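Student: My questions are about this predicted structure, shown below with the sequence.
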Amino acid sequence: MSDSKEPADELAGTEQPFVQHLMELRDRLLYGMAGLGICMALLAIWPGPSGLIDLIAVPILSHMPAGTEKLIAVGVFSPFFVPLKVLAMAALLMSLPWWMYQIWAFVAPGLYSHEKRFAVPLIIVGSLLAYMGIAFVQFFVLDKMFGFIQQFTPKSVAATPDIASYVEAILSLYLAFGLAFQVPIVVVLLVKMDLVTVEKLKEFRGYFVVLAFIIAAVVTPPDVISQLALAVPMCLLYELGIWGSQWFVRSTQAPATPEDSAS
């Protein structure tokens, strides 16, 4: 008879009733909303809704003719609701790490210690990638895109965009690039969950390039600048995800048991 014992499952006995899970989820949502409210209050104090509008309007105003560097408000309530919308979106972005922490705190009790060790780095990297995608839009894509579009504006046409449509357009770009920059995280998670192998990802590389350009053509305005600006980083981030998945899977392997060592 062997004296070896089965390794104890560190999650054994930690199961909770379904109602308790719902209560935990409710608390996490309330914590997240509280953080969002604090961020909105801070941004309302400085730089304020008007300051945020002035910031996001810089790329298009820099390409408008001298003396016309202003956006117009067609809707009756646009001057009031559009700045509030921008304030809410900015607060959501500012509180993104806090929301990610709440998600992690909710699922952490169901993770093993070797999985918890790398959950926080994934959250941090995912948040940083989202911020990088939005900053890429604000400081590069919008400037190049509006410069390209203004070249085709006839001299007899006064290009004075509506503030509501402008904000809607750039917020959609922020969302598209923020999500697209999560490609490495998605690739790592797919490999970690054994849904796909690194070898299959390498074989799919050519198809992903085509897929990236199709996605860019669908979610970006019909100009080549913004489409290339989204598709090319997605392809580079896909390669980063392949490299990261190999390292991540090796680093998050479960500790070897005595039976594994014997075999």
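Tutor: Okay, I see it. Numbers count the residues shown, from 1 in each chain.
Student: From now on I want contacts and neighbour counts done on CA atoms only, so please keep to that.
Tutor: Will do.
Student: burial count for the closest residue to Gly48 other than its chain neighbours?
Tutor: Closest residue to Gly48 apart from its sequence neighbours, by CA to CA, 6 or more residues apart in numbering: Leu87 at 7.8 Å. Neighbour count of Leu87, defined by other CA atoms under 10 Å: 24.
Student: Do I have it right that Leu87 meets Pro49?
Tutor: Yes. Counting by CA atoms under 8 Å, Leu87 touches Pro49, with 5.7 Å between them.
Student: Find residues that contact each of these two.
Tutor: Listed as contacting both Leu87 and Pro49 by CA atoms under 8 Å, 6 or more residues apart in numbering are Leu43.
Student: ok so, going back, quick one, what contacts the residue nearest to Gly48?
Tutor: Counting by CA under 8 Å, 6+ apart, Leu87 touches 40, 43-44, 48-49, 52.
Student: Weed out the non-buried ones from these.
Tutor: 40, 43-44, 48-49, 52 (16 or more other CA atoms under 10 Å).
Student: For Lys192, state which of those residues is nearest.
Tutor: The shortest approach to Lys192 among the buried ones among the contacts of Leu87 belongs to Met40, at 36.1 Å (CA to CA).
Student: For that closest one, identify the helix or strand it belongs to.
Tutor: helix 18-45 (DSSP states H and E).
Student: following that helix, which helix or strand comes up?
Tutor: helix 48-56.
Student: what's that next one packed up against?
Tutor: Contacts defined by 3 or more CA pairs under 8 Å, 6 or more residues apart in numbering; DSSP states H and E place helix 48-56 against helix 78-94.
Student: Comparison target, given below:
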Amino acid sequence: MLKSARKQEKQDQRAKDAEGRMPLVEHLRELRNRLLKSVLAVLVITIVAAVFYKDLIAFMLKPMLDSVGCIDGVVSQRNGRPCADMTVNGLIAPFSIVLKVSLSAGVVLSTPVWLYQLWAFVAPGLHNHEKKYAVGFVAVGAPLFGAGAVLAYKILPQTAVILLEFTPDNARNLLPVDDYLDLVTRMVVVFGLAFELPLLLILLNITGALTAKRLASWWRAMVLGITVFAAFATPTGDPLTMMSLAAPIVALYFIALLVCWLNDRRRARSNPDAELDDDEASEVDLTPAEVGAVEAVPAPSALPEQADGGRQRINGYDDAT
């Protein structure tokens, strides 16, 4: 009975306002519910990932061990370069590593869920024909986040090689596993969210908050901002690592620009006034309804001639004007 009453209440609310408008309290309640669902999805997948912890930690450590790992923990050089021993320090460290690995897997693997919840929170403000893009939003957003995570996973070995080049002679590197996992998690989240930039721009364009013309005018600032972001997001900041992150995001930005341009063209075809500025009026159709309805407009009658102080006025004005 309680569920049916709540369902009927929601239907009544939607019937009152078909456009999805709701007061601030309802928006906050909706945001709370969406966040709870997202957190619950992350929590469930985190618990499942904890069961397969050993396989996950082996997968995350493999590229680092293959590139800079010391052989048998004894050799201080690997292929003529410094290497690092993966270590676990402290009694609680193994348990914290389990939590970090499981949580990282939960955030990445639950991407379709929290992306859909994000779209569902925005969807009430959209038109009915725009809500159909929900499936496409999730279908594109999840692979984009995954692509960013994979890129971070591939960049890490090269990053480690560059950083270990600064090791002093006759020194041995000890790389704590928990510090390494913090770096992996940060890079995966940052790279994954950075790859969501084009989806955010397209979402703003669909909602009407951003036009392709305005987005195109920002291309220089966007390229510069993406480059600066890549310089801070990558641990080393070397040109190779920085460009490996900046180049895909710039390419995705221009792809998003193309999609926004096509969407604006679609809107323009259905709305003849779409290209007008806010302060520009549309053309007025002055064509008469009937051809025979055209009548000559009589000329204004002239004012009588007036004399003022000896100066003659014609049509109310003196000869000087």
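Tutor: Thanks, I have the structure now. Here the structure is a predicted model, which means the values were calculated and not measured.
Student: Could you check how far the aligned partner of the residue nearest to Gly48 of the first structure in the second structure is from Val51 of the second structure?
Tutor: Correspondence of Leu87 of the first structure to the second structure, assessed by TM-score structural alignment: Ser102. Distance of Ser102 of the second structure to Val51 of the second structure, given as CA to CA, to the nearest Å: 9 Å.
Student: Then Leu35 of the second structure?
Tutor: 25 Å.
Student: more neighbours, these two?
Tutor: Neighbour count, other CA under 10 Å: between Leu35 of the second structure and Val51, Leu35 has more, with 16 against 12.
Student: The aligned residue in the first structure for that one - nearest residue in space that isn't next to it in sequence?
Tutor: With TM-score structural alignment as the criterion, Leu35 of the second structure lines up with Leu29 in the first structure. Take Leu29 of the first structure and drop its neighbours on the chain: the residue closest to it by CA to CA, 6+ apart is Gln102, 7.7 Å away.
Student: For the stretch 101-250 of the second structure, just list every one of the helices.
Tutor: 111-122, 134-164, 177-194, 197-206, 212-217, 219-233, 239-270 (DSSP state H, counting those that start in this stretch).
Student: Can you add mean neighbour count and give those back as CSV?
Tutor: Converted to CSV, these look like this (neighbours: other CA atoms under 10 Å):
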stretch, mean neighbour count
helix 111-122, 19
helix 134-164, 18
helix 177-194, 19
helix 197-206, 19
helix 212-217, 14
helix 219-233, 16
helix 239-270, 17
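Student: And those helices: which comes nearest Ser67 of the second structure?
Tutor: Closest to Ser67 of the second structure of the helices of the stretch 101-250 of the second structure is helix 134-164 (CA to CA; 5.8 Å).
Student: so that closest one versus helix 239-270, what angle?
Tutor: Counting by axes from the mean of the first three to the mean of the last three CA atoms, to 10 degrees, helix 134-164 of the second structure lies at 160 degrees to helix 239-270.
Student: From Asp308 of the second structure, how far off is Lys10 of the second structure?
Tutor: Lys10 of the second structure sits 81 Å away from Asp308 of the second structure, going by CA to CA.
Student: between the two, which one's more packed in?
Tutor: Applying other CA under 10 Å to Lys10 of the second structure and Asp308 shows that Lys10 carries more neighbours, namely 12 against 9.
Student: neighbours of Leu22 of the first structure, just the number please.
Tutor: Using other CA under 10 Å, Leu22 of the first structure has 11 other residues around it.
Student: So Ala230 of the second structure sits against Met243, correct?
Tutor: Yes. If you go by CA under 8 Å, Ala230 of the second structure and Met243 touch, sitting 7.4 Å apart.
Student: about what we covered before: and the helix holding Met40 of the first structure, what's buried?
Tutor: Residues of helix 18-45 of the first structure classed as buried by neighbour count (16+ other CA under 10 Å): 25, 28-29, 32-33, 35-37, 39-40, 43-44.
Student: and stretch 167-174 of the second structure, which residues are buried?
Tutor: In terms of neighbour count (16+ other CA under 10 Å), stretch 167-174 of the second structure has its buried residues at 172-173.
Student: Between the two ends of that stretch, how far is it?
Tutor: 11 Å.
Student: one step back: and the two most separated of the contacts of Leu87 of the first structure?
Tutor: Met40 and Leu52 (11.8 Å).
Student: which position in the first structure aligns with Ala221 of the second structure?
Tutor: Matched by TM-score structural alignment, Ala221 of the second structure corresponds to Tyr207 in the first structure.
Student: Any figure for the gap between the equivalent of Ile185 of the first structure over in the second structure and Pro23 of the second structure?
Tutor: Counting by TM-score structural alignment, Ile185 of the first structure lines up with Leu199 in the second structure. According to CA to CA, Leu199 of the second structure stands 27 Å off from Pro23 of the second structure.
Student: and Glu19 of the second structure, that's in a helix?
Tutor: No. Using DSSP: H, G, I helix; E, B strand; the rest coil, the assignment for Glu19 of the second structure is coil, not a helix.
Student: Look at it and say how many residues are nearby.
Tutor: 13.
Student: who touches it in this structure?
Tutor: The contact partners of Glu19 of the second structure, taken as CA under 8 Å, 6+ apart, are 124-127.
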